[in-house]
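Student: Sequence first, then the predicted structure:
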Amino acid sequence: MRLSALSRLVRLSLARERRGAFFSAFGVAMGVGALVFFVGLGLGVGSVIREKVFPSDARLVDVVPASVSLGSLLGGGTLDTAAVERLSGLAGVERVYRKMNVRVPAVSRYEGAFFGSRLRMGMEVLAVGVEPDFVRADVKIGSFQDVPPDQPIPVVISTRLLEIYNKTFAPARKLPQLSSQMLLGFGFPVEFNRSFVAQTAPGPTTPAQAQVVGASDRALLAGITIPLDTAIRLNRASGVDAETFSGVTLVAKDPSQVPALIDAVKQMGLEIDDQERRMAENAGAAVALTTSALALLSILICVLAAVNIAHALSASVRARAREIGVMQAVGASRADVRNIVLAEACVLGIAGGAVGTAVAMALALGTDKLAARALPSFPFKPDSFFSFPWPVVLGGVVLGLVAALAGAYFPSRRAAATDPARTLAG
């Protein structure tokens, strides 16, 4: 049978059974729309978690000293210069970045103008020193290296800390919201080896001025990131350990080599600091589990839609038994009859899948607009909670087609098996 004749017969058949065709396509649209909506929501929320809340580079491995290990009892397990050299020699390591905490408490007492407001505040400050290349791409002014004691210490702040400040701290204190560009060049005092609550080291207090030179995802979340040589100098001035490192970040040549690097690091008596990675995985798993449950419900709706299509087409085949018998009597083959029924199902499935996908995307757009107006501002609030890559959009239409064809399988076989002689004889 020619395609033009097939399409004409399908069009006439669907026009005659408009009511049944509408409800069949509606069922498919409901199932597909729900599935596309929830999958898009899961992908969007998961993307926010990976890219904003817990951003990470798949090639990075954060190494820290083991608190208690056989290696530490035997003289290993510490991050001294020799350990760093061994780490840099591991197979698959491209770069090694050393880190050292400032091992004394610090405070910042600020009083003065703060971007159009008056600010008077004292707070404890955590500081970590990193090698300049680790955050060089995010340094926007000056250079990120140790400076003489009479010059401001270059500081890189966390972009996530800035987000938390803008969405929680600033509104609560009626302070202006800031961007990373606004903070460039901003200076504030810091006193090392001084604390409001913690015990200080025997050494002297070291007053200094800090100056923001950039913001980075790699910076310390709850503190300031300074040059490694500056951290070493401050630790020596306070009389605390300035020889061993607090952590080392390994950059693997390829993400596939990370598991082998982790095993090699543990064999050295060291540990992996994967707290943020595990938190991201746990949050992602929770989102994936919820999305899977909702997607399963949507698939069940699609199954019900397929059953509805099977019922509707079976009724249609029974009602058109004489018509089918006439077509077979004038030369239509069983394959022609089967193709007519399957073609009707294809039209219903593609139409239902396309409409359901379009409705899901429109509903997602409406949800985003409603969330922008109704939900309060909170850290890492995205512009959109949804993500619809093309495989999801195409998959919605394909799912509608598959559901319709599954429902039409048995009705099409029943139609093809019609005996024209018996049917026409009544």
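Tutor: Sure, I can see it. Numbering: from 1, shown residues only.

Student: all contacts plus neighbour counts: C-alpha atoms, from now on.
Tutor: Noted.

Student: Which residues does the strand or helix carrying residue 215 contact?
Tutor: Per DSSP states H and E, residue 215 falls inside strand 206-216. The contact list for strand 206-216 (C-alpha atoms under 8 Å, 6 or more residues apart in numbering) reads 135, 138-144, 149-159, 180-181, 183-193, 234, 237-238.

Student: buried residues in that strand?
Tutor: For strand 206-216, the neighbour count (16 or more other C-alpha atoms under 10 Å) marks 207, 208, 209, 210, 211, 212, 213, 214, 215, 216 as buried.

Student: what about versus this one:
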Amino acid sequence: MMPIGNLSKMVVANTLRSPRHFVLSAFGIVIGIATFVVFLASTEQVSAVLEKIFPLEQVQVVAPRAVLGTLDVSKKLDDNIVQTILKRPEVKQAIPRMNLVFPAFGRGSFEGNDLKFEVGGFADGVDPSFVRDDPRIIELFKDWQSDEKDPHRIACVPPPKTDDDEVIQSPKAPPKGRQTKVPTSNGWDSQPAPAPTPQTPPADGSAATAAPDSGSGSVAVTPAPTGAYVAGKNGEYLNPCPEPDRYYCDEETLRCEHRVPIVMSPTMIELYNGQFAKSHGLPIADTDFVKFVTQRGGLGSMRFSIGLGQTTIAGSNTAIKHKPRRVEGVLVGISHSAMPIGMTMPIQYIQRWNLQYMGEQAATTYSSIIVTLKDRNKIAPFAQWLQDKLDLRLEDSLGEKFATVLFVVRLVLVLISLIIIGISAINIAHNFFMQVTERRRELGLLRAIGATQSDVRMVVLGEAALIGLIGGLLGVLLGMAIAAGIDYASAHYLPRFPYKPATWFSFKWWIWGGGLACAAGFAVLGGYLPARRASTMEPAQALTQN
């Protein structure tokens, strides 16, 4: 048995002394491995982007739509259904979502433009514990109205009504030094506190001031302070609340309330950047939300008004149980947990508003339930159980369909790569058969001086493996160079579109490791028959042939 050190030296020397043979044998390996790693890296990156858009371990449970005449008689999703789902062994988490089920529209200012947009039908609520994308979001995304000990919730004078009851823009903050401070025992801003007077009930009999709690829907009347509001140079209303970037004066509770925290999905930002911004001459929104907000002057620049019970759609005839009113919201972050098209807020706000405007049933019926499974492979049995036991179903999952298509595409591309590498293995076999014929005297001499059949076989297979490894390494480098070129062309010549990635490739360690292993394996496979033929040569016959 030839020592490993001597065998290695001989293999390297034999490989390097015939560059033509090396190039002919390695060329196919280089091309095959380059396509192999490029295809795998591209599908891996697409899969990563897909999982961001559609978390494959999360499914959405909905009730099948059932209509009787003009009435929606679909099964009701409520807390009992949520608890039943949570008892399933494959379920990790079940979070209900609730849609805003009455008209509402928003009005805000962005880059000097007056934006009006429909909120009813494009807003839902979710438990704050479900939105965990960013620590900054966790801090702000909660039910602020439930905190009765918040020192900023002081009495205030709301903005005056307009003649046409139009939803106004979110009022500006007063200059520094004129903002209302938290009241002390001596009054406001060291001045005597204004004497509170009860709000006069409106003529239509609706509640004057309401701060309904999430359960009962009862209203708490807050005395309104008398006196003029804080005004600007031109007499315009200015936000009188402490921390005006976060608080506003609510016209119903007559207290400073924290703006409703809103999150939007990356899909909304991508749609804005890809279509809306360009067509309206607006700047591209930075995907880094903190940077985007900082560039525009802080969180206060993300505020907007929401007109509850009002709409921009003519002919809307939804019957509501409460007079229209204005609240304010603030965009606090971007979250994959938000509804794809629209806005998401803490579910407690949606429950209170649905209770006020539509009644008890609207406040206790969920639009869907987001279920996180412990194992994504358990989707099929869970879906069958839902259908058989609860008469519910999973919403058609685009993510699952895309994942299936991606798997098939990846399989086809990998098969193409393996076919290329297989052809290169045949090429290696052909070249090595030629080499064995040309080197028969050399191989015969090895046998004559004491090399065994296994030694000769190991020499030939070692040369094939070395060619495979070097060819594989060159193939990986070529693949990464091709990927870099595609990324450069994409960044400079391809227009923006939703979810356009910074790179189209993800070169995980197992991709280039698998590329090297395939290269060496197929090269050895191609060299096996020539090695076997070389090892079975009779020394005397090989030495006497010309």
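Tutor: Happy to help now that I have it. Keep in mind the model is a prediction, meaning the values are calculated, not measured.

Student: Please state their TM-score.
Tutor: Scored against TM-score structural alignment, normalised by the length of the first structure, the superposed chains reach a TM-score of 0.87; 412 aligned residues with a C-alpha RMSD of 2.7 Å.

Student: now, which of the contacts of strand 206-216 of the first structure lie within strands?
Tutor: 153, 154, 155, 156, 157, 158, 187, 188, 189, 190, 191, 192 (DSSP state E).

Student: Same list (those) but as TSV, adding neighbour count and distance to residue 265 of the first structure.
Tutor: Formatted as TSV, these follow (neighbours: other C-alpha atoms under 10 Å; distance: C-alpha to C-alpha, whole Å):
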residue	neighbour count	distance to residue 265 of the first structure
153	25	33
154	26	32
155	28	30
156	29	28
157	25	29
158	21	27
187	17	39
188	17	39
189	17	39
190	21	36
191	19	36
192	27	33
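
Student: any chance of those in CSV, with distance to residue 95 of the first structure too?
Tutor: Below are those laid out as CSV (distance: C-alpha to C-alpha, whole Å):
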residue, distance to residue 95 of the first structure
153, 25
154, 23
155, 23
156, 21
157, 23
158, 22
187, 32
188, 33
189, 33
190, 31
191, 33
192, 31
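
Student: of those, closest to residue 350 of the first structure?
Tutor: Of all those, residue 350 of the first structure sits closest to residue 158, with 48.2 Å by C-alpha to C-alpha.

Student: didn't that closest one look like it was pressed against residue 219?
Tutor: Yes: the pair residue 158 of the first structure and residue 219 qualifies as a contact (C-alpha atoms under 8 Å) at a distance of 4.8 Å.

Student: Mind telling me what residue 297 of the first structure corresponds to in the second structure?
Tutor: Residue mapping for residue 297 of the first structure onto the second structure gives residue 416, with TM-score structural alignment as the criterion.

Student: Go ahead and flag the most central residue of the first structure.
Tutor: Centroid-nearest residue in the first structure: residue 47, 2.1 Å away (criterion: C-alpha atoms, centre = their mean).

Student: Give me the mean distance between the helix or strand hosting that residue and the second structure.
Tutor: Residue 47 of the first structure belongs to helix 18-48 when elements are defined using DSSP H and E. Compared with the second structure after the fit, helix 18-48 of the first structure shows a mean deviation of 1.2 Å (mean C-alpha distance after the TM-score superposition for the first structure).

Student: Give me the buried positions along that helix.
Tutor: For helix 18-48 of the first structure, by 16+ other C-alpha under 10 Å, it's 20-21, 23-48.
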